[in-house]
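Student: Quick check, what structure comes out for this input:
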Amino acid sequence: MATRIEFSQHGGPDVLKAVEFTPTDPAADEVQIENKAIGINYIDTYVRSGLYPSPVMPCGIGTEAAGIVIKAGSLVTHLKPGDRVVYAQASPGAYSTVHNVMADKVARLPNAISFEQAAASFLKGLTVFYLLRKTYEIKPGEIFLFHAAAGGVGLIACQWAKALGAQLIGTVGSPEKAEKAKRAGAWQTINYRQENIAERVSELTGGEKVAVVYDSVGKATWEASLDSLQRRGLMVSFGNASGPVTGVNLGILNQKGSLYVTRPSLFGYVTNKEELEEASNELFSLIASGVIKVDVPQSQKFPLHEAARAHETLESRATSGSSLLIP
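Tutor: This is a model prediction of the structure:
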């Protein structure tokens, strides 16, 4: 028997329940993984709440974990039982002691990286990879704006930007989070509770503003993000932490300087085994060399059966960096 977290209706954290189940054998193109550490991501709260509705109930939750392959399907040639692995694009159900995952969505994990480091960084690290390397390629010396710089994605972005020789301006919600982002490599921070974001971006850039803004906050920062952009700048909206951006009048992009907007996701950038290898190899090399550090506070590691408490904590904005479920 194994244990997983599932929900039978959309709602608050309390809809998450631990249930026992008997794992099925992996399909021919799948591997079965015994999870050792499970990543908690803000997108999981969108799935649970119904912002991203689940068509079938009851539904598992979570797409990211690290662990050990215990069974491999008959068509799988690049992975075998005993391999240390990590994944971030599984079908929902990673909040589980055992999970079957498409083998092409699984990366072999170097020995230099722990299961906890991997589960805390893989989805977030792949996200930073596609944002900074593919959606818009950040150049050395470039100044850009990144919202929620002390979050799980943000702290990796701060470190990655520093490694690229770029200057990241990060928005944060407290002096403590500002200090955390600065330590990670942010060039400057803006406390959005106390400062006008667009005005500060203009001040920090000598009136030039920035060519690209990365915004995972959504509704609350939409206008400020557009107002921070140079003429023909790119607004990269990749999350909805404050609610989705809706009812956009395209004329505003003209008024604010012939701006571009894109709404990317990892699934548009990492679509096959080769793309996964390219992204994970770059991420793993940065983590293994210590350029990107992944530290999860003990207070942000939760037993699997306390998934509801983990979601409450995440949504309260009381966390910084990554959080984990430990089976």
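Student: going forward, measure contacts and count neighbours with C-alpha atoms only.
Tutor: Noted.
Student: can you tell me how far the residue most central in space within the chain sits from residue 39?
Tutor: Residue closest to the mean C-alpha point of the chain, counted by C-alpha atoms, centre = their mean, is residue 124 at 3.2 Å. Distance from residue 124 to residue 39, counting by C-alpha to C-alpha, to the nearest Å: 9 Å.
Student: residue ranges of the helices in the stretch 151-300 of the chain, please?
Tutor: Assigned by DSSP state H, counting those that start in this stretch, the stretch 151-300 of the chain shows helices spanning 152-163, 175-184, 197-204, 222-227, 251-255, 273-288.
Student: The stretch 1-150 of the chain now?
Tutor: Using DSSP H, counting those that start in this stretch, helices in the stretch 1-150 of the chain cover 42-49, 115-130.
Student: what sits against the residue nearest to residue 53 when sequence neighbours are not counted?
Tutor: Nearest non-adjacent residue to residue 53, counting by C-alpha to C-alpha, 6 or more residues apart in numbering: residue 47, 6.0 Å away. Residues in contact with residue 47, defined by C-alpha atoms under 8 Å, 6 or more residues apart in numbering, are 10, 53, 54, 61.
Student: Let's compare: structure for the following, please.
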Amino acid sequence: MNDSNKTTEYAVRIHAYGGPQAMVYEAVDVPAPAPGEVQIRQSAIGINYLDTYHRRGIFPIPLLPGALGVEAAGTVVAVGQGVTGFRQGDRVSYACPPVGSYASLRNLPGRHLVKLPDAVGFEQAAAATLQGLTVHMLLRKVTHLRAGQSVLLHSAAGGLGSLLTQWAKRMGLHVIGVVGSQEKLAVARANGCDEVIVGSQEPFAEGVRRITGSQGVDVVFEGLGGSVFHESLSLVKPFGQIVNLGQVAEGLPNVSLADLGPARSLSVCVPGVFAYVRTHPDLQAAADELFGLIADGSLKVHVGARFALSQAAQAHHALESRATTGSLVLLPEGSAA
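Tutor: Model prediction:
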């Protein structure tokens, strides 16, 4: 203890932008929660590809040095003045800015938190809050899919792809998944994909035409951008939709309106989950739906690998290799996940 209002804890921070080696595991002072804030003892921390953008400076963080991360789950240990919705001992999770979740203890405005039921573990929540709320946004807000319609899902064996596939199948949708290797095919099948295209063995566009008899699909979900986005446009039925969820490969594509219509009558959406979290009229209700499906086994959360918080650089190496399946989590030393 440095004084009565600060506790020495540990965080993974960057002092300059760069590769995984730029991340430093170091002691930090955590003050008492300010008015409106909640202090969380973190048990599990979600790792997302967005974190690599922050680390590299593609999306700069507010201040250097600073901690990375936007998602975690844990227990409330203190509340600031004016906080009424949470109390000490509450189990909570969050998926939102400000960055800084790569830490053993942190303060966060109470409006960003959602309560976590006992039936959902901290690791499950850290792996699924951001991606699960993203799926909620995609299927409840962005698209208007009906049973019997078809979707194409890139990166179907990843954390987001796994949850999206399972939820889509609950809605009665026909899901075509794309994976990068033969090893990921079984994961996509287990998640519920009706058809799986292994991109290393068959160009995905050819695979979709083969599967659909050149009819295409109603919606494409893709997070790669660039040429993958443009090839996917050719696979969407008239009045269908392509949803871009990230730019892992080649950046956000430029789209000519002439490529969308009027003959093809296509729609493009580039939604952001943080806008959804910020503007949702009842975020806890959305989280309750997500956690309820996890609790009753309807959605299975696959944690592909666990790393100690001090091993965050190794976790980023694994994530950027694109050889992982499911979600990755960090566990603060001494935590009970």
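Student: of all the helices of the stretch 1-150 of structure 1, which lies closest to residue 173 of structure 1?
Tutor: Of all the helices of the stretch 1-150 of structure 1, helix 42-49 sits nearest to residue 173 of structure 1, with 16.8 Å by C-alpha to C-alpha.
Student: in structure 2, what residues pair with that closest one?
Tutor: Counting by TM-score structural alignment, helix 42-49 of structure 1 pairs with residues 49-56 of structure 2.
Student: Average offset of the matching stretch relative to structure 1?
Tutor: Average distance, stretch 49-56 of structure 2 versus aligned residues of structure 1 after superposition (mean C-alpha distance after the TM-score superposition for structure 1): 0.8 Å.
Student: What residues of that stretch count as buried?
Tutor: Across stretch 49-56 of structure 2, burial judged by 16 or more other C-alpha atoms under 10 Å covers 50, 51, 52, 53, 54, 55, 56.
Student: Tell me who's in contact with the residue mapped onto residue 180 of structure 2 from structure 1.
Tutor: In structure 1, residue 180 of structure 2 lines up with residue 173, judged by TM-score structural alignment. By C-alpha under 8 Å, 6+ apart, residue 173 of structure 1 lies in contact with 148, 191, 192, 193.
Student: Would you mind measuring from residue 173 of structure 1 to residue 124 of structure 1?
Tutor: Taking C-alpha to C-alpha, one finds residue 173 of structure 1 at 20 Å from residue 124 of structure 1.
Student: before we move on, what about residue 28 of structure 1?
Tutor: 29 Å.
Student: next one: residue 85 of structure 1
Tutor: In this view, residue 85 of structure 1 and residue 124 of structure 1 are 16 Å apart by C-alpha to C-alpha.
Student: and what of residue 2 of structure 1?
Tutor: Distance from residue 2 of structure 1 to residue 124 of structure 1, by C-alpha to C-alpha: 27 Å.
Student: now do residue 83 of structure 1
Tutor: 22 Å.
Student: can you check residue 170 of structure 1 too?
Tutor: 16 Å.
Student: Then residue 169 of structure 1?
Tutor: Distance from residue 169 of structure 1 to residue 124 of structure 1, by C-alpha to C-alpha: 18 Å.
Student: ditto for residue 232 of structure 1
Tutor: Counting by C-alpha to C-alpha, the gap from residue 232 of structure 1 to residue 124 of structure 1 is 28 Å.
Student: In this structure residue 184 of structure 1 contacts residue 152, no?
Tutor: No: with contacts counted by C-alpha atoms under 8 Å, residue 184 of structure 1 stays clear of residue 152, the gap being 11.4 Å.
Student: And residue 85 of structure 2? What does it align with in structure 1?
Tutor: Alignment note: residue 85 of structure 2 maps to residue 78 in structure 1; criterion TM-score structural alignment.
Student: count of neighbours near its match?
Tutor: The burial count assigned to residue 78 of structure 1 is 12, neighbours taken as other C-alpha atoms under 10 Å.
Student: try residue 141 of structure 1
Tutor: Around residue 141 of structure 1 there are 13 other residues, counting by other C-alpha under 10 Å.
Student: so what corresponds to it in structure 2?
Tutor: So residue 141 of structure 1 corresponds to residue 148, using TM-score structural alignment.
Student: And residue 110 of structure 2, how far from residue 292 of structure 2?
Tutor: Distance from residue 110 of structure 2 to residue 292 of structure 2, by C-alpha to C-alpha: 22 Å.
Student: neighbour count winner among these two?
Tutor: A count of neighbours by other C-alpha under 10 Å puts residue 110 above the other of residue 110 of structure 2 and residue 292, at 20 against 17.
Student: Which residue in structure 1 aligns with that one?
Tutor: With TM-score structural alignment as the criterion, residue 110 of structure 2 lines up with residue 103 in structure 1.
Student: got the contact list for that match?
Tutor: 29, 30, 31, 76, 79.
Student: close enough to count as contact, residue 108 of structure 1 and residue 80?
Tutor: No: Residue 108 of structure 1 is beyond contact range of residue 80, at 10.1 Å (criterion: C-alpha under 8 Å).
Student: for the longest strand seen in structure 2, the distance to its chain's centre please.
Tutor: For structure 2, the strand that runs over the most residues, judged by DSSP state E, is strand 37-47. Relative to the centre of its chain, strand 37-47 of structure 2 is centred 16 Å away, using C-alpha atoms, centre = their mean, to the nearest Å.
Student: Same check on stretch 295-307 of structure 2?
Tutor: 13 Å.
Student: likewise stretch 94-102 of structure 1?
Tutor: Distance, centroid of stretch 94-102 of structure 1 to centroid of chain: 18 Å (C-alpha atoms, centre = their mean).
Student: what's the first-to-last distance across it?
Tutor: 12 Å.
Student: Now which residue in structure 2 aligns to residue 296 of structure 1?
Tutor: Residue pairing (TM-score structural alignment): residue 296 of structure 1 is matched to residue 303 of structure 2.
Student: before we move on, what about residue 266 of structure 1?
Tutor: Correspondence of residue 266 of structure 1 to structure 2, assessed by TM-score structural alignment: residue 273.
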